[in-house]
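K.L.:
make a model of this:
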Amino acid sequence: MRSIRYRPLLWKLLGLMAFLLAAPTWAEETTTPAAKEESWDVIYLGDSRVGYARSTTMPVVRDGQKLIRSETEMHMVIKRFGQALKITMLETYEETADGDVVSFSMSMNNPPFSSMTSIGIRSGDQLDITTEIAGKKSHKKVAWDPEAKSPAYQQRLLEEQPLKPGETRTIKVFTSDSLQFSTVDITAIGEEKVKLLDGKLHNLMKVASTMTLPGGVKITSDSYLDKEGATLRTTLPMAGLTMSMFRVEKSAALKELAGDELDLGISTLVKVPRIKNAHQASKVVYSITMPGEDPAQFLIAGETQKIEKTTDPEVVTLSVTQAAKPKSGDSKTAAVDDDYTLPTPFLQSDDPTVAKHARLAVGDEQDAWKKALLLEQYVHQKLTKKNFSTAMASAAEVAANLEGDCTEHAVLLAAMARAAGIPSRIAAGLVYVDRLSSFGGHMWTEVYVAGHWIPLDATLGAGGIGGGHIKLSETSMADDAGAPITALLPMMTALAKIKIEVIDVEHAR
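P.N.:
Prediction:
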């Protein structure tokens, strides 16, 4: 039985992330072309066709060992605030017939920035991973979980051991986008009438899949199978929209896009009544509702965010308070974990151009807080080209090109802060957009000064933030913190369900 195909669908704020293959140097190989299987799907976001996917599976032999090679290739064009974001992905796994991963490779291609590549080679109980971003390679080892399988294994397992309606199977998988181990629960629901692209209703078997990532974030999808076991449709809720994949012939998949794609930036906004001077507010109190979920599990509690439960398990009260500014002479850099001070693959604080910008920004200033404010203003003023066609660039790339959206402002400021001796991390969540009277996906920076994490937003350049930011996640972007997409998944889930009501707004006198 050919069954559900699970491909992690990647996000960067209000856009999807995907990856393009950077093939490793392999040992001598032989293949059996006649046994190669290929399928094509078209990708829809809402009612708009945004791209296509191609999947292949074939047997290969590496150094005399028989393996299975699976590839997933995706091409998407997504509009964000009027600009086209073009993304290409090709992800490859090689594994044994039992699903034991031998190697993987993946990379992301999002012009005009360079591709991000990652290659993993299994060696006993270790996975050796090489990542290249902006031409710079980094290496790390991950302890291998002996129970983990490849994402493609569940498909073969269901072919050999089909599920009956009501039956559930759980497997552990390694995913190349997060470089972490996750659990997948697969349940056969039963037959349903499902509309396909021909406009007709078809009796198909519904199979529900839930992937639980480290930290408890869940990604759910539904697949619909015909009697031969072919997956004809897959749906995934995404930021208030639905991503769908339909099985088609190659010619239909490669058909040129009509150019009427929805604008993802606009479509995922969360409307609220206008908040007067939200970013200057000393405190804003919100009522947060998420149908079917406990909102508290998606929010970060801390010095600037307080969460209060209510009698309704789907509603919490969130108080967002402006951070207290350090007093002059009290803003020495405090000790903190190395994850927040050292260079990382995305925050290359040791990059010569990043370091140069940091020196130009702070000059002779020695006070840590004053340096942080100078850095925020510098990034805000230098990134004059607000480019929404980029998924996510590294700090080194942004330092060289000086363009991008909120993610590029955030990573450059974080890297420059570290270069200037100030610990930093990345925050992601929602920001109030006054001209649209809405909240939208956003990323900003936090610096550690005088023993406190203090938010800065180089996109706004206001010398800190007020009550108009709602934080959903935070990350050091260190090697062991997972890929950036891991920090962004709570925002993706929240945008799909969140309802925001403003209860009170306070301004300092």
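
K.L.:
going by C-alpha atoms from here, please, whenever you check contacts or count neighbours.
P.N.:
Fine.

K.L.:
mind telling me what element residue 414 is part of?
P.N.:
Counting by DSSP states H and E, the element that carries residue 414 is helix 406-419.

K.L.:
ok and the helix or strand following that helix relative to helix 406-419, angle-wise?
P.N.:
Per DSSP H and E, helix 406-419 leads on to strand 424-433 as the next helix or strand towards the C-terminus. Using axes from the mean of the first three to the mean of the last three C-alpha atoms, to 10 degrees, the direction of strand 424-433 lies 150 degrees away from that of helix 406-419.

K.L.:
which helices and strands sit right next to the next helix or strand after strand 424-433?
P.N.:
For strand 424-433, the succeeding helix or strand toward the C-terminus, using DSSP H and E, is strand 438-449. Other helices and strands packing on strand 438-449, by 3 or more C-alpha pairs under 8 Å, 6 or more residues apart in numbering; DSSP states H and E, are strand 270-271, helix 368-382, helix 406-419, strand 424-433, strand 452-456.

K.L.:
what sits up against the helix holding residue 414?
P.N.:
With C-alpha atoms under 8 Å, 6 or more residues apart in numbering as the test, helix 406-419 has contacts from 13, 340-343, 346-350, 354-355, 357-358, 372, 375-376, 379-380, 383, 392-396, 398-399, 423-426, 442-447, 457-459.

K.L.:
this one as well, want them side by side:
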Amino acid sequence: MILFNRNIGLQSRIHTALLFMLVLLSAGCAGRYFHDVSLPQASERYDLSSLPYTEYWSGIIFNGSKIGFSHFSIKPSRDLPGHYEIRSEAALHLRILMADKKVSMVSYDLVREDLSLKEFQYRYDMDGSRLEIYGSCDQEGVRVSKESNNNVSADIIEVASRVYPGSVVYLYPAVHGMEIGSRYSYDVFDSESQSIDTVRQKILAYQQSDLFEGSAFKMETQYFGQKMTSWIDASGKPLFEMALGGILLSGLESETEAKRYLLESSMNKDESLLDFCLIRTARPIEQPEKVTCLEVIISGIGDDFAMPCDAGQVCVRQGSDVHCTVRVNPPDEEVGRGAGHDRPVDEYLMSTYTVPCQDERIASKAAEITKDASTDLEKVESLLAWLKGNIRKEPVDVFTALDVLEGEKAECQGHAYLYTAFARSAGIPTRIVSGIVYAADFKGFLYHSWAESLIDGSWISIDPTTSQLPSDATHIKLIEGESMSSLVPMAGMIGKLGIEIVELK
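P.N.:
Predicted coordinates for the structure are as follows:
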């Protein structure tokens, strides 16, 4: 996600965007590079003990520049007969606005012979912040624990059937046999969002291409509302992947070739990710921070996506487009309507892993900051002033509000995390929202996160990154939520949205 704040220009939040970009695989310009060939006489079906490989490496290219690699390995477990250890790692490195962004992931999955998940352990590193996720699967469900910056939480996700790790989405068809027209459906535990979703796959064709050696099955996968297209051989090895109309590519490489990105990405000055995420408008907004009413027509939003509506934002679908009006000061008849008012207010006072408002470090600091405030509005003003003076605005990714408090720096989502944790600790119902905001320097909208607090009976939009109270009307809300899974619906919009400015005041 590319995030913006007007005090220092553009900030970046690439973690979610890149992870979701890597799953937004589409056929793109497939017809230009691929052609059908005859199927082998007999359909092969592999079990894990007969796989013709134990590991493979892939390089990741974005808009012609290498930005990362991934590595996959599988071997029998020494401790548990009939089980297999799948280890994966991935690393991304790119530059945006002259800042280096580094994201890495290391995963371990212990699976049974049918590929179902038994135990797992994942580690994510983003710009120095680390998140560890670990757990196991049993008859009661998926037991998940998360740990970051001494913040630990545990949960159980109930499931109705066996669950598989995301690392086996290519192996599953190979184990069950592949033929054109074959379909597969199974539940997968997604480590990024810590949730379960049903994966649906279909074999579309058997093809050859100049982009990879040999022949491969073309497979379409539906996962978390997105469609992925890949070309895999009969043993489940992904030979080639294409995303975003050919902008994002992944293909098999040697270990040396895959890791060559470390040098190439450090020398790469291309900022195509910014160009891809930017939503340009024909009509510029010269002083967005002063806009109190904005009327727009948004295209590219899926038919099944409902734009959030409340007192400050009213959206109506018009065919395939959505007409939205955002007001800083809504009319009296709109106050009290919309998202959040039909949900318990206590929900927005809860302590969560991302927003641990009951943690002693958060609670004591919030109490110190607001000790002289007598009203909720004064508390919010004190919190915004403290954030402005104590948290540096830097393109640094974080996992929780504690990461921001300890590191004393963050981009916009980190500012929203910490503000929300402080506000909830101070007794102010607050929620995190994400969407788009206008960036005057780039003459378009960029993805952003901010907050909404319930003050004197009304939900007020607040931007902790820019200290805006209330936020200007170029803040167009797409989703509400602080968890990674809440961002899933927005992933499919990146690179697809268009905005026409109808009126602004």
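
K.L.:
quick one: TM-score?
P.N.:
Overlay of the two chains. TM-score (TM-score structural alignment, normalised by the length of the second structure): 0.81; 452 aligned residues with a C-alpha RMSD of 3.0 Å.

K.L.:
helix/strand/coil for the counterpart of residue 353 of the second structure in the first structure?
P.N.:
Under the alignment (TM-score structural alignment), residue 353 of the second structure maps onto residue 345 of the first structure. Under DSSP: H, G, I helix; E, B strand; the rest coil, residue 345 of the first structure falls in the coil class.

K.L.:
residue 345 of the first structure against residue 135, yeah?
P.N.:
No: using C-alpha atoms under 8 Å, residue 345 of the first structure is not in contact with residue 135, being 10.3 Å away.

K.L.:
and the two? Which one has more around it.
P.N.:
residue 345 (22 against 12; other C-alpha atoms under 10 Å).

K.L.:
measure that one to residue 425 of the first structure for me?
P.N.:
Residue 345 of the first structure sits 14 Å away from residue 425 of the first structure, going by C-alpha to C-alpha, to the nearest Å.

K.L.:
list residues touching both of these two?
P.N.:
Joint contacts of residue 345 of the first structure and residue 425 (C-alpha under 8 Å, 6+ apart) are residue 477.

K.L.:
was I right to think residue 227 of the first structure contacts residue 191?
P.N.:
No: assessed by C-alpha under 8 Å, residue 227 of the first structure is found out of contact with residue 191, at 10.2 Å.

K.L.:
which one's more surrounded, these two?
P.N.:
A count of neighbours by other C-alpha under 10 Å puts residue 191 above the other of residue 227 of the first structure and residue 191, at 16 against 11.

K.L.:
any idea how far that one is from residue 169 of the first structure?
P.N.:
On the measure of C-alpha to C-alpha, residue 191 of the first structure and residue 169 of the first structure end up 18 Å apart.

K.L.:
OK, contacts around residue 93 of the first structure?
P.N.:
Contacts of residue 93 of the first structure (C-alpha under 8 Å, 6+ apart): 69, 70, 71, 101, 102, 103, 104, 105, 150.

K.L.:
which of these remain contacts when I look at the second structure?
P.N.:
Among these, the contacts conserved in the second structure (both residues aligned by TM-score structural alignment, their matches' C-alpha atoms under 8 Å) are 69, 70, 71, 101, 102, 103, 104, 105, 150.

K.L.:
the fourth one pairs with which position in the second structure?
P.N.:
Residue correspondence to the second structure (TM-score structural alignment): residue 101 of the first structure is matched to residue 117.
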